[in-house]
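Peer 1: build me a model from this:
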Amino acid sequence: MLLRHRQFHTRAAVISMADGGHGGSFGELVAFRQGFYDCLTRRGDVLFELCEAVLCADGPVRSMVGLSLVGEHRRGHGALYDAVNHGRVEIACLRTALAGVRLPRAADGRLVLAVDVSPWLRPDGATCPDRSFCHTYGRGRNEHQMIPGWPYSIIAALETGRSSWTAPLDAQRLGPGVDILAVTASQIRDLVGRLIDAGQWRENDPDMLFVLDAGYDGPRLAYLLSDLPIQILVRLRSDRVFRRPAPEYLHPPEGGRPARHGGEFVFKDPASWGTEDIATHTDTRRYGAATVVAWNRLHPRLQRRSAWADWVGPMPILEGTVIRLTVEQLPSGGVNKPVWLWWSGTDTTIGDVDRCWRMFLRRFDIEHTFRMWKQTLGWTRPQVRDPDSADRWTWLILTAYTQLRLSRALAADLRLPWEKPVAPHRLTPARVRRGFRHIRAKTGSPASAPKPSRPGPGRPPGVKNRHHATRYDVGLVLVTGQTYTRPAHHQKGTKPRRTAQTPARG
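Peer 2: Below is the predicted model of the structure:
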């Protein structure tokens, strides 16, 4: 595997030198395609041509079997399904190749990466194992649904400015009953190690910034990854309560131990905020006036429960910076609410605060990537049964999108008659895909030609299938592995239980 990785970068350097000084885009694309083919160790020709069909198909991918009719896929539909179900993709080698590709960076040269979960919904897949309930949004406002499927944790590098492009670097399926934060921490740790080995980060470079939405415990994630050159930026709920630093211990005459926490900082109570440490006002073209205020060295008061239930000794103090962002208007015309952010850095400057809220708004670019995968590339279209097959197909889609990103400087604007022309550097992934067939003709294909063969006899006519697939139940599984049961006062038809108001806590 290490030898393949070295061959991949050597091939990229040789072709880039022969590219005529065009930034290495064509050479990098050819090298990545060859490196991707080397990662396919079983049914490699079929898997490679299947990825080619995804990129060269006319219009959105509606079904996986329909890709066998695309000209770039020279095999039959039987070979297509056999490759997805029984092929082999060296994911470790492919992850290493993705870490070595050129990545977008912020203005100060740092890598900004977004982490989010996107589900592959399989509500009717009763024979699919390892399904768990995935959180989805309904059609109405504030309508949330839990639908069975396979959730995938995706990490992608973000660009600056208004763009629908990202650079996906890793995808990992989340099994039922796992600690999502622990899996995310391990995923980030492995990715950072690969980026450092590939030379994407060196000593004295700015720390990498990982941006996450609400649902992740930012302070705990920053504590688990405190030994890495990274920073964590996460959105917080508006009902949180943080604590200020403990006051100085003055040795009172009556004795007593020193306090570990200062006064409360209640997000919903402006009277508890006090004087902000940093305040900025920025005029934006999309959101109008953006007002940002920040308070330094705030921390949550941890409790011995959930992930901290087995903690031995005093609870750690996880200090960071709390940022409150308010904008004048929203493009969608929705309810304008303030956004609360927590950044793992301290001793914050105006430049740090400005970078944090701008990069958090760029985090939503990963939603464009998910929509491109699902609506155009057909990520969730196949009705596969085996989770391993879903993983292979997911990595094919991720690799196909990476090839589109490497082809941005080579693609022409093949716009439809009713579409407006755009600059070459502003082409969207869908428009780049329209011209990928012409780019592919110049890069060549490492896949070998198919050998003539005859289809198998299949099941004899009139014989029923006596090997029925096993059916799997989907239940709410907790981190402990136990099945979740709804409390009695949450059951339908019962009155809600009244409880006394609990005191505010961090």
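
Peer 1: going forward, measure contacts between C-alpha atoms and count neighbours the same way
Peer 2: Fine.

Peer 1: and the residue nearest the centre of this structure?
Peer 2: Nearest to the geometric centre of the chain sits residue 154, at 2.6 Å (C-alpha atoms, centre = their mean).

Peer 1: that one should be in a helix, yeah?
Peer 2: No. Applying DSSP: H, G, I helix; E, B strand; the rest coil, one finds residue 154 to be strand, outside a helix.

Peer 1: secondary structure class for the closest residue to it other than its chain neighbours?
Peer 2: Take residue 154 and drop its neighbours on the chain: the residue closest to it by C-alpha to C-alpha, 6 or more residues apart in numbering is residue 171, 4.6 Å away. Following three-state DSSP, residue 171 is assigned to strand.

Peer 1: go on, residue 187?
Peer 2: What three-state DSSP gives for residue 187 is helix.

Peer 1: and for the one 5 residues further on?
Peer 2: Here residue 192 is recorded as helix under three-state DSSP.

Peer 1: quickly note the distance from the residue nearest to the centre of the chain to residue 453.
Peer 2: In this view, residue 154 and residue 453 are 39 Å apart by C-alpha to C-alpha, to the nearest Å.

Peer 1: cool, and residue 234?
Peer 2: With distances taken as C-alpha to C-alpha, residue 234 is found 55 Å from residue 453.

Peer 1: one more sequence to fold, the one below, so I can look at both together:
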Amino acid sequence: MSRVRGEFYACLTARRDVLFELTDAVLCAVGAVRSVPELTLTPEHRRGHGAMYEGLNAGRIDIGRLRNLLCGISLPRFPDGRLVLAVDVSPWLRSDAACSPDRLFCHVYGRAKSASELIPGWPYSFVAVLEPGSSSWTQILDVVRLGPEDDATALTAAQLRAVVDRLIAGGQWREGDPEIVIVADAGYDVCRLGWMLADLPIEMVGRLRSDRVMRLPKPPYAYDPKGGRPPKHGPEFRFADPGSWPRPEVTTVTSTSGYGKAEAQAWDRVHPRLTHRSSWLDHDGPLPLVEGTLVRLKVEHLPKDRAAPPIWLWSSKTGATGGDVDRIWQVFLRRFDLEHTFRLFKQTLGWTRPKLRTPQAADRWTWLLIAAHTQLRLARPLAADLRHPWERPAAPGQLTPARVRREFRNLRPKLVCPARAPKPSRPGPGRPPGSRNRRRATRYDVGKTVKRRERLPDNHVLAKPERVTRP
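Peer 2: Model (predicted):
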């Protein structure tokens, strides 16, 4: 813990003392963080609220060094020694910040059933390491804010490639170790991600929509006296039409504690039929065949005896066995642990509480909370259970992040605190009372700023060339 805190302090290159004390104030505050200026009233923060805002707006963090630090600490692994990563996007909603640039329309579920809204905000892409078993703990390794000019799939692929390279450089993966599994939800183009990251030692697992149509492998070549090019794809595989399903290559049945009997059916070398549209619009040359394993998971019931519709999963691994199929859907169910981390960030650590104008200040605040969450995970085996009278006692190794945070104030005096004491100073005069602000802030539009090149429709007909008469 002391070594990580000292290296985190070294990653702060400007206003390091106030940023470090602000992180400790988040960890030691009583209850959830409701107001960021109130953090300056805690004993751990020895500076005023003006210094706090100055640190968030003008401070600097060596992000590359901090990322290497996060990838170099001890990471949770599954029983076979495998690293399992999850990638997901969580928005910082800023619907009332018209003077904040780089905002996008973020998809947010509404209060009504099957309702969704598009609210302006800053979407952040997180990459975290998952733990085996039922747990709300994750280890955040990287975060990237999506801008108006970014392609979500290309940015996610570059982010995952950088994370895997840092894990290999930090000794977390060596030649001969099991492949790193990366889990994504239905909002990602998992087939394209698997193709873009095919040169890395990873296995891409993601969920597909239940109305997708994919293709089976092409049948063996048979001579056709009529000639013609042999087929490139096999027959269609319609998720909503069981009549188009061939016999599965692998079928497994597993008994679970929370879902009853889980039946998984798998088909090998199932791939989408790609066309020169959307993300493949600028692809040069023939389109590739992105083959993988398609898994249909059906459980008896969800928690509280709710109906359980089947889910479809796709893995970039081909030739999967029964053990591989069970691992695919089991690691996907662990992906929802990242949702508990997002809830902790927003409801307990106050991630979206500050009313910051610039996205750069929001990035600094996000990295401070990631460093705070990392310290909570490292303090997990050291913390005592300070539970409320109405809470059930928990085992020493099963404390939630919120319970570990209650004990952090008692652990802090035993840890290294490299922040220096504040120097006495007086606040500036500020703007004279009664004067108007003559510098109006710039207002920014919301949404994408890059227009996608249009594609010619399939039924378009070229204009006939004009007839040229020779003299």
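
Peer 1: next, the TM-score between them, please.
Peer 2: The TM-score (TM-score structural alignment, normalised by the length of structure 2) is 0.95; 454 aligned residues with a C-alpha RMSD of 1.2 Å.

Peer 1: sorry, back to before: show me what contacts the residue nearest to the centre of structure 1?
Peer 2: 115-118, 168-172 (C-alpha atoms under 8 Å, 6 or more residues apart in numbering).

Peer 1: hmm, try it at 10 Å
Peer 2: Under the criterion of C-alpha atoms under 10 Å, 6 or more residues apart in numbering, the neighbours of residue 154 of structure 1 are 114-118, 168-173, 184, 187, 366, 370, 398.

Peer 1: alignment lookup: it to structure 2.
Peer 2: When structure 2 is aligned by TM-score structural alignment, residue 154 of structure 1 is paired with residue 126.

Peer 1: next one: residue 422 of structure 1
Peer 2: Per TM-score structural alignment, residue 422 of structure 1 is aligned with residue 394.

Peer 1: count of neighbours near the residue nearest to that match when sequence neighbours are not counted?
Peer 2: Computed as C-alpha to C-alpha, 6+ apart, the closest residue to residue 394 of structure 2 that is not its neighbour in sequence is residue 385, at 7.1 Å. Other residues within reach of residue 385 of structure 2, judged by other C-alpha atoms under 10 Å, total 17.

Peer 1: do the same with residue 429 of structure 2
Peer 2: Residues lying near residue 429 of structure 2 (other C-alpha under 10 Å) number 6.

Peer 1: quick one, helices of structure 2?
Peer 2: According to DSSP state H, structure 2 carries its helices in the segments 2-11, 16-28, 49-58, 63-72, 152-169, 190-196, 322-333, 337-343, 359-378, 401-411.

Peer 1: helices or strands up against the longest one?
Peer 2: Just to be clear, that refers to helix 359-378 of structure 2. On a contact count with 3 or more C-alpha pairs under 10 Å, 6 or more residues apart in numbering; DSSP states H and E, helix 359-378 of structure 2 meets helix 2-11, helix 16-28, helix 49-58, strand 60-61, helix 63-72, strand 116-130, strand 138-145, helix 401-411.

Peer 1: on that earlier part again, any idea which of the helices of structure 2 is most buried?
Peer 2: With neighbours taken as mean count of other C-alpha atoms under 10 Å, those reach their highest mean count in helix 16-28, at a mean of 25.

Peer 1: how about it, which residues of structure 1 does it hit?
Peer 2: Mapped onto structure 1 using TM-score structural alignment, helix 16-28 of structure 2 spans residues 44-56.

Peer 1: residues touching residue 152 of structure 1, list them.
Peer 2: Neighbouring residues of residue 152 of structure 1 by C-alpha under 10 Å, 6+ apart: 116-120, 134, 170-175, 391, 394.
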